[in-house]
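Peer 1: Mind folding the following:
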Amino acid sequence: MRSGEPISINWVTTPTGPGSGGHTTCFRIIKYLDKAGYDNRIFFYHIHGADQKYFEGVAREHYGLTCPISDIRNGMPDADAVVATSWPTAYVAFNAACAGKRFYFVQDFEPYFEPVGAYSVIAENTYRMGFHGITAGAWLAQKLSREYGMDADHFPFGCDTSRYHRDPVSRRSGVAFYVRTGTPRRGTELGLLALELFAKRQPHAQIHLFGEKLEGLTFNCINHGLVSPAKLNEIYNQCFAGICLSFTNVSLVPHEMLAAGCVPVVNDAEHNRIVLDNPYVRYTSPTPHALASALEDLMQMADFNALSQIAAESVKSTTWDDAAAAVDAAFRRALNASRQTQVLESCLATVD
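Peer 2: Sure thing, here's the model as predicted:
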């Protein structure tokens, strides 16, 4: 990194379709850094290869990326920074021939994604590669620093309040649940058990499911499936509360619900409290009865409208620009420190 020149970053990421929360966050940061003068380059990695043209089209059309996008199999040029974005890409970044300080953009503790065994250990070993971590929320930074000795900064979760906002005239009549059967850490089965109990206690309440469509349910619900942000905001504004289970790092859903005045019911855990850090989240034990009771309490609350208003206000200042600015600052600090170390080592070598 030379004075006056833009910071160049090689981002190594997996290709994705529309609607990926992790890619949405990563690409938001990249677009902010583009505007801040960075030279961003994205390199798609897939173990079996992928249709580069198709996935580049998705990245541009659905995520609004304008920076160069290439296939990792064609190699990467030297850069100031090389950023891994998941455990498979960490191995690629570690072994790449190009120059550049290695960073790790960490959005969750990925060893928890696998049963204890080879894959969980392979994922865990990436935290011992000597990368500089930039994590989503403080919990991950604390964990990686404490348990693996990683240098780690973090950025706060943002909330897109231009998309998710409270409608003061919307009539609330039920509850919501984010369904992800293919993502065990989101606790779909537990949430469905809670909703089965809730439906028996409150048979007239509407239950909204979103994320994916399910069949064979034992209670009546509105099965929305995958929806647009506009439709999702509409759903939130029809609900008093929503179940948001996170057994690793939190998703974007609790902040979105808060912005719309819908109170998230979250399993009580240290990682959730550290990252959300919001007094209007309703924490409860991760049991069907406790979750159902929390939904019922919120739905029957006499002054819910006041709670809804103040919950929405609590995230109005939580912007993605603030999150991206924290990432910008982390890159600059780490790269400047690395450059100063190199200068010092060069001077010491000259003296010797």
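
Peer 1: make it CA atoms for all contacts and neighbour counts henceforth
Peer 2: OK.

Peer 1: Could you report the neighbour count for R28?
Peer 2: As a burial measure, R28 scores 19 neighbours (other Cα atoms under 10 Å).

Peer 1: Could you measure from D322 over to A329?
Peer 2: 11 Å (Cα to Cα, to the nearest Å).

Peer 1: what touches both of these two?
Peer 2: Residues touching both D322 and A329 by Cα atoms under 8 Å, 6 or more residues apart in numbering: none at all.

Peer 1: Between those two, tell me which one has more neighbours.
Peer 2: Taking other Cα under 10 Å, D322 and A329 do not tie; D322 has more neighbours (16 against 13).

Peer 1: tell me how far the helix or strand the more buried one falls within is from the chain's mean position?
Peer 2: Using DSSP states H and E, D322 sits within helix 320-351. From the chain centre to the centre of helix 320-351 is a distance of 25 Å (Cα atoms, centre = their mean, to the nearest Å).

Peer 1: May I see the buried residues of it?
Peer 2: The neighbour-count check on helix 320-351 (16 or more other Cα atoms under 10 Å) flags 320-328, 330-331, 334-335 as buried.

Peer 1: Same question for stretch 46-58.
Peer 2: Judged by neighbour count using 16+ other Cα under 10 Å, the buried positions of stretch 46-58 are 46, 52, 55-56, 58.

Peer 1: quick one more, to check against the first:
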Amino acid sequence: MSGSALGIVGKLRREGARGVVRRAVRRAYQHLDAGALDFGLLPEDIADSTRLVLPPAPPVPDGRPLVIGWLTTPPAAGSGGHTTMFRMVEALEEAGHRCVVLLYDRHHGSTAAQAAVVRSAWPQVRAEVRSVDDGFDGLDACVATSWESAHVLASRATRPLHRFYFIQDYEPLFSPHGSEHQLAADTYRFGFTNIALGEMVHRRLRTDCGVDSEMVPFSCDTTVYSFSNRGERSGIVFYAKPGQARRGHLLNCLALAEFHRRHPEQPIHVYGWSTPDLGVPVVDHGRLTAEELNALYNRCIAGLAMSFTNISLVAEEMLAAGCVPVVNSSRDSRADLDNPRVGWALPTPGGIADALSAAVEAADVPARAAAAAASVRSDDWAIPREGVRRIIERTVRGEAPVDWVATADAAGTGSNRS
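Peer 2: Next up is the predicted model:
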């Protein structure tokens, strides 16, 4: 047997067939530069704030509905960012305005198929869905919804147009310091009207980039996520999404191994992406609808809701169902959910396992679940929806914006935490 064959046999014994295949795929990935396919922009769509000259748009007179574009990447059913965006689209539509969803897909997928996903996953949205390749004609305003779509709005929409940027996270943190990090940060300097979702984004824009933004607060979908189980609970739940570094997948897996060592009697429920190599026994639920997910949260004592950028929507959705979310403790994650019912954890495998263990070992789990559910915000996205609607309307009409967080606090409709 040749030396190369012996080497392959040795690797098969040490790593198994799966490990050998992974090595081969990685080599092919690197050799073919397949990572370039993950870059979300075509080179010609990259804008540069130091060279950008965008014509100002005149105010639109009051008395007629607005036509507002929402520029986004093709959504997948269940996408939290797209769901939040569509909540804002609904708010504008309910106010009598017409919305148009403009899809940007650098890989030129089928717009008809992508529109069908929107119709199926978000049936309440009435907006026309079309490709951004069809242009911006007929729009009074357009809203970018990610750093990629901000570049497209800057580079392609060259006629007078009111430009907005609905910013749900500080997206430079999605990438290591390098090209994509800087391209994402530059979008905040394009001169759009920045609308920040939450204090973390608002503060980061000001301190890291030196730009202003209008801020609307976070919220929680309490229509779907609600408290129904006042009895006993068991186990923990984990949303597996290994492709997103900001969700701390490796830390989660290491913490689960330690938690299982301490508490083998507690079931570990997993949903989301397929993860066959977690290293601990799990109940794999695959993809779940929001209603199915709420039922699962109502069965569990605690869940993992790690996020190393803005706070994940999952954390407060768990709380609403009485499931204690374990979240990495940081200034960024606490900025929009400074709630003592959260299992704030030091972001190490042991620190996360400590927080999970504390939740399942706590006395009177049903009472703690009820207290967790009672701590969530009560507006069900009404305040941010109203804020985004009024910011867009007032800006396009030429009026001064309003501090919507102060307005909500004065009305007593802000967060409800205990």
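
Peer 1: Same list, the buried residues of helix 320-351 of structure 1, but as TSV with distance to L245 of structure 1 please.
Peer 2: Formatted as TSV, those follow (distance: Cα to Cα, whole Å):
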residue	distance to L245 of structure 1
W320	22
D321	26
D322	25
A323	23
A324	25
A325	28
A326	26
V327	26
D328	30
A330	29
F331	31
A334	34
L335	36
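
Peer 1: how about these, which pair is most distant?
Peer 2: The distance between the two most remote of these (Cα to Cα) is 22.5 Å, for W320 and L335.

Peer 1: those helices in the stretch 51-200 of structure 2, which residues are they?
Peer 2: Assigned by DSSP state H, counting those that start in this stretch, the helices in the stretch 51-200 of structure 2 fall at 80-94, 111-121, 147-156, 179-186, 199-209.

Peer 1: Which residue numbers in structure 1 does stretch 81-97 of structure 2 align to?
Peer 2: Under the alignment (TM-score structural alignment), stretch 81-97 of structure 2 falls on residues 22-38 in structure 1.

Peer 1: For the alignment partner in structure 1 of A374 of structure 2, list the residues it contacts.
Peer 2: Using TM-score structural alignment, the equivalent of A374 of structure 2 in structure 1 is E313. Contact analysis of E313 of structure 1 by Cα under 8 Å, 6+ apart lists A259.

Peer 1: can you rerun that using 10 Å?
Peer 2: By Cα atoms under 10 Å, 6 or more residues apart in numbering, the contact set of E313 of structure 1 is 165-166, 258-261, 307.

Peer 1: Narrow those to those in helices?
Peer 2: 258-259, 307 (DSSP state H).

Peer 1: Please identify which of those residues is nearest to G149 of structure 1.
Peer 2: L258 (34.4 Å).

Peer 1: how near is the equivalent of the closest one over in structure 2 to L197 of structure 2?
Peer 2: By TM-score structural alignment, L258 of structure 1 lines up with L319 in structure 2. To L197 of structure 2, L319 of structure 2 is 20 Å away according to Cα to Cα.

Peer 1: With neighbour numbers in mind, choose between the two.
Peer 2: L319 (30 against 25).

Peer 1: is it true that that one touches A372?
Peer 2: Yes - using Cα atoms under 10 Å, L319 of structure 2 is in contact with A372, at 5.3 Å.

Peer 1: Find residues that contact each of the two.
Peer 2: 227, 325, 339, 341-342.

Peer 1: Just the element for the counterpart of F198 of structure 1 in structure 2, please.
Peer 2: Taking TM-score structural alignment, F198 of structure 1 has F259 as its aligned residue in structure 2. In the assignment (DSSP H and E), F259 of structure 2 maps to helix 249-262.

Peer 1: Now do that helix: which elements does it pack against?
Peer 2: For helix 249-262 of structure 2, the packing partners by 3 or more Cα pairs under 10 Å, 6 or more residues apart in numbering; DSSP states H and E come out as strand 236-240, strand 268-272, strand 302-304, helix 349-361.

Peer 1: Quick check: which of these is buried the most?
Peer 2: Across these, the average number of neighbours (mean count of other Cα atoms under 10 Å) peaks for strand 302-304, which reaches a mean of 28.

Peer 1: In structure 1, what stretch matches that one?
Peer 2: Taking TM-score structural alignment, strand 302-304 of structure 2 hits residues 241-243 over in structure 1.

Peer 1: and the match of F198 of structure 1, how many neighbours does it have?
Peer 2: F259 of structure 2: 23 neighbours (other Cα under 10 Å).

Peer 1: Contacts only, for the nearest residue to it once chain neighbours are set aside.
Peer 2: Among residues not flanking F259 of structure 2 along the chain, A353 sits closest, at 5.0 Å (Cα to Cα, 6 or more residues apart in numbering). Counting by Cα under 10 Å, 6+ apart, A353 of structure 2 touches 251-252, 254-262, 326, 345-347, 359.

Peer 1: same thing with D332 of structure 2?
Peer 2: Applying Cα under 10 Å, 6+ apart, the residues near D332 of structure 2 are 199-201, 203-204, 307-311.

Peer 1: That one pairs with which position in structure 1?
Peer 2: Aligned partner of D332 of structure 2 by TM-score structural alignment: H271.

Peer 1: in which helix or strand would I find its match?
Peer 2: Counting by DSSP H and E, H271 of structure 1 is part of helix 270-276.

Peer 1: in that helix, what's buried?
Peer 2: Applying 16+ other Cα under 10 Å to helix 270-276 of structure 1 flags 271-273, 275-276 as buried.

Peer 1: So which residue is dead centre in structure 2?
Peer 2: Closest residue to the average C-alpha location of structure 2: G81 at 4.3 Å, with Cα atoms, centre = their mean.

Peer 1: That one and Y188 of structure 2: what is the separation?
Peer 2: 18 Å.

Peer 1: coming back round to it: out of the contacts of E313 of structure 1, which one sits closest to F109 of structure 1?
Peer 2: Of all the contacts of E313 of structure 1, L258 has the smallest distance to F109 of structure 1: 24.4 Å, by Cα to Cα.

Peer 1: Many thanks, have a good one.
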